[in-house]
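Undergrad: sequence below, structure please.
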Amino acid sequence: MRSIRTHEPGGAYGKVAAVISGGSCVVEIIKSGGWLMLPIILCSIVAIAIIIERFWTLSAARISPRYTLGQVWTWIKNNELNAARLRELRLASPLGQILAAGLVNSKYGRAAMTVSIEQAASQVIHDMERYLNTLGIIAAITPLLGLLGTVLGMIDVFTEIMIQGTGNANALAGGISQALITTAAGLCVAIPTYMFHRLFMRRVDTLVLNLEQESIKLVDALHSDRRVEVKEIGNP
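TA: Okay, here's the model as predicted:
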């Protein structure tokens, strides 16, 4: 944190006053916050990149297309399920990857098919949860980085008070305001990051439930005494 020397027109008070009055740019705000603003900004960039990527990746249409199970059942009924179809299914979507794993081992019975589906599903779930831990870590550490910046800034403020005394209230207020910039920045990053982290975790839970339901439909259709109609298979 910078010193709050009262005799310098461009000191902390002047910078903070310029920020508050709207006369300063974002660069000046970052400079006023000190070097700890850099890791906070880096965390914000990483968080934005993860949020955009996860929004694209965790769409229901991409993970579990509505038509997939109905198409598989049509191939089975028409005796068109072969290696080429399985490869096409596996590459089409995460749901297709799970169903293809089960179909490969369906001839060995319900238990073998279920185990294959569970193994493929574990990999799919791992992929869906990718980067979410990083998002949670960013939400947790950015307020701490901001608080650390504030603590260091307050140390500077009280050091100046020891040297110069408390005669200049404006300089003292400016130094405290400068010290609080990092805390505000850390919270501005942490709050939306935490919200998106919880949103994505909930979305993953919903998608996993849907994948499980679709897989159970296929297992029941191939290894169950209950007659399953094509319309029932095709329902999401």
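
Undergrad: going forward, measure contacts between C-alpha atoms and count neighbours the same way
TA: OK.

Undergrad: for this protein, which helix is longest?
TA: As assigned by DSSP state H, the longest helix anywhere in the chain is helix 169-222.

Undergrad: by contact count, what packs against it?
TA: helix 12-20, helix 26-33, helix 37-57, helix 94-104, helix 110-128, helix 132-164, helix 230-234 (3 or more CA pairs under 8 Å, 6 or more residues apart in numbering; DSSP states H and E).

Undergrad: tell me which residues of the shortest one are tucked away?
TA: Just to be clear, that refers to helix 230-234. Ile233, Gly234 (16 or more other CA atoms under 10 Å).

Undergrad: run this one through as well so I can compare:
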Amino acid sequence: MNVYDTLVAGGVLMIPILGCSLLATMIIIERLWSLRASRIAPPSLAEEVCELIQQGQVNLFWLESHSPLGGVLAAGLRNARLGQDAVRARLQESATAVIHDMERFLSPLGTIASITPLIGLLGTVVGMIQVFAVIVGAEGAQRTSELAGGISQALVTTAAGLAVAIPALMFHRYFQRRVEAITVRMEEQAGRMVEFLAHHSGDLTLAERHEPRGERA
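TA: The predicted model follows:
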């Protein structure tokens, strides 16, 4: 039995399972590309910002367009003159938005991991109902093809549901862990910048217009 025959044997419930498989694949590929630590929270960005503060100026336009972490740090720098509490509050607000963006599509992926085994189980139940309906028929013993069809649907849908759910669940847990790791990195870098500002806030000059990094207004 080839792949096509196997899918056909699964019956109409293979359609939502295949749909979930396609959606899960798209989400996994998109999140693998988007949830790169180097893109969201470059490891040396806080140090670069501290150096620019020492030089006397930070270009907020460059910082905000640099990375999501850059946007968080820029939000904190805008409140630098209001004290550390204001800076920390603004950093927290901005970081919350970034974390929310990192968690995008993880809920649908988790849902797919949860519902596809249930769809497979439903296919199993439907297949067994068909089998028993044939058995109780007057010519049940001779209708082997229909019996085989019901059993095939029961087995194929269960296997397909699990085949989609297992990798979806694995990637869902993996992405959750990656979001946590990136969040910790962001918190560490933001903390370093706040600590640096506590001793060098008087050196800070902010530029808003688009200009090369480190260039003074």
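
Undergrad: now the TM-score, please.
TA: After superposition, the two chains reach a TM-score (TM-score structural alignment, normalised by the length of structure 2) of 0.87; 199 aligned residues with a CA RMSD of 1.6 Å.

Undergrad: so which of the helices and strands packed on helix 169-222 of structure 1 gets nearest Pro192 of structure 1?
TA: Nearest of those to Pro192 of structure 1, taken as CA to CA: helix 132-164 at 8.2 Å.

Undergrad: to Lys77 of structure 1, which of the helices and strands packed on helix 169-222 of structure 1 lies closest?
TA: Using CA to CA, these put helix 230-234 closest to Lys77 of structure 1, at 9.0 Å.

Undergrad: whereabouts in structure 2 does that closest one align?
TA: Per TM-score structural alignment, helix 230-234 of structure 1 has no counterpart in structure 2.

Undergrad: also stretch 34-54 of structure 1?
TA: Under TM-score structural alignment, the match for stretch 34-54 of structure 1 is residues 11-31.

Undergrad: so how far is Met26 of structure 2 from Met102 of structure 2?
TA: 16 Å (CA to CA, to the nearest Å).

Undergrad: same drill for those two, tell me which one is more crowded.
TA: It is Met102, of Met102 of structure 2 and Met26, that has more neighbours when counted by other CA atoms under 10 Å, with 22 against 12.

Undergrad: can you tell me which residues contact whichever residue in structure 1 pairs up with that one?
TA: Using TM-score structural alignment, the partner of Met102 of structure 2 in structure 1 is Met128. Met128 of structure 1 makes contact with Thr57, Leu58, Val204 under the criterion CA atoms under 8 Å, 6 or more residues apart in numbering.

Undergrad: before we move on, back to that, nearest to Arg66 of structure 1, out of the helices and strands packed on helix 169-222 of structure 1?
TA: Going by CA to CA, the one of these nearest Arg66 of structure 1 is helix 230-234, 7.6 Å.

Undergrad: contacting residues around that closest one?
TA: Arg66, Tyr67, Thr68, Leu69, Gly70, Gln71, Trp73, Thr74, Lys217, Leu218, Ala221.

Undergrad: make it 10 Å
TA: 66-74, 77, 214, 217-218, 220-221 (CA atoms under 10 Å, 6 or more residues apart in numbering).

Undergrad: wait, which of the residues you listed is closest to Met195 of structure 1?
TA: The nearest one, if we look at the contacts of helix 230-234 of structure 1 relative to Met195 of structure 1 and count by CA to CA, is Arg66, at 28.0 Å.

Undergrad: what's the closest one aligned with over in structure 2?
TA: Per TM-score structural alignment, Arg66 of structure 1 is aligned with Pro43.

Undergrad: contacting residues for its match?
TA: For Pro43 of structure 2, the contact set (CA under 10 Å, 6+ apart) comprises Ala37, Leu69, Arg185, Met186, Glu188, Gln189.

Undergrad: swap in Ile51 of structure 1?
TA: Ile45, Thr57, Tyr131, Leu132, Leu135, Thr193, Phe196, His197, Phe200.

Undergrad: now those: which count as buried?
TA: Buried members of the contacts of Ile51 of structure 1, counted by 16+ other CA under 10 Å: Tyr131, Leu132, Leu135, Thr193, Phe196, His197, Phe200.

Undergrad: between those, which is nearest Met154 of structure 1?
TA: Within those, the smallest distance to Met154 of structure 1 is 26.9 Å, found for Thr193 (CA to CA).

Undergrad: quick one: map that closest one onto structure 2.
TA: Using TM-score structural alignment, Thr193 of structure 1 sits opposite Ala168 in structure 2.

Undergrad: show the contacting residues for its match.
TA: With CA under 10 Å, 6+ apart, Ala168 of structure 2 has these contacts: 20-21, 24-25, 27-28, 106, 108-114, 116, 162, 174.

Undergrad: now with 7 Å?
TA: Ala24, Leu109, Ile112, Ala113 (CA atoms under 7 Å, 6 or more residues apart in numbering).

Undergrad: can I get the contacts of Ile51 of structure 1 in a markdown table with distance to Asn168 of structure 1?
TA: What follows is the contacts of Ile51 of structure 1, written out as a markdown table (distance: CA to CA, whole Å):
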| residue | distance to Asn168 of structure 1 |
| --- | --- |
| Ile45 | 38 |
| Thr57 | 55 |
| Tyr131 | 49 |
| Leu132 | 48 |
| Leu135 | 43 |
| Thr193 | 39 |
| Phe196 | 44 |
| His197 | 45 |
| Phe200 | 50 |
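
Undergrad: do you know how far the equivalent of Asp220 of structure 1 over in structure 2 is from Met170 of structure 2?
TA: Structural alignment (TM-score structural alignment) places Asp220 of structure 1 against Glu195 in structure 2. As defined by CA to CA, Glu195 of structure 2 lies at a distance of 38 Å from Met170 of structure 2.

Undergrad: export the contacts of Pro43 of structure 2 to a markdown table and tack on distance to Leu121 of structure 2 and neighbour count?
TA: Listed next are the contacts of Pro43 of structure 2 as a markdown table, based on distance: CA to CA, whole Å; neighbours: other CA atoms under 10 Å:
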| residue | distance to Leu121 of structure 2 | neighbour count |
| --- | --- | --- |
| Ala37 | 38 | 16 |
| Leu69 | 44 | 30 |
| Arg185 | 41 | 18 |
| Met186 | 42 | 28 |
| Glu188 | 46 | 14 |
| Gln189 | 47 | 20 |
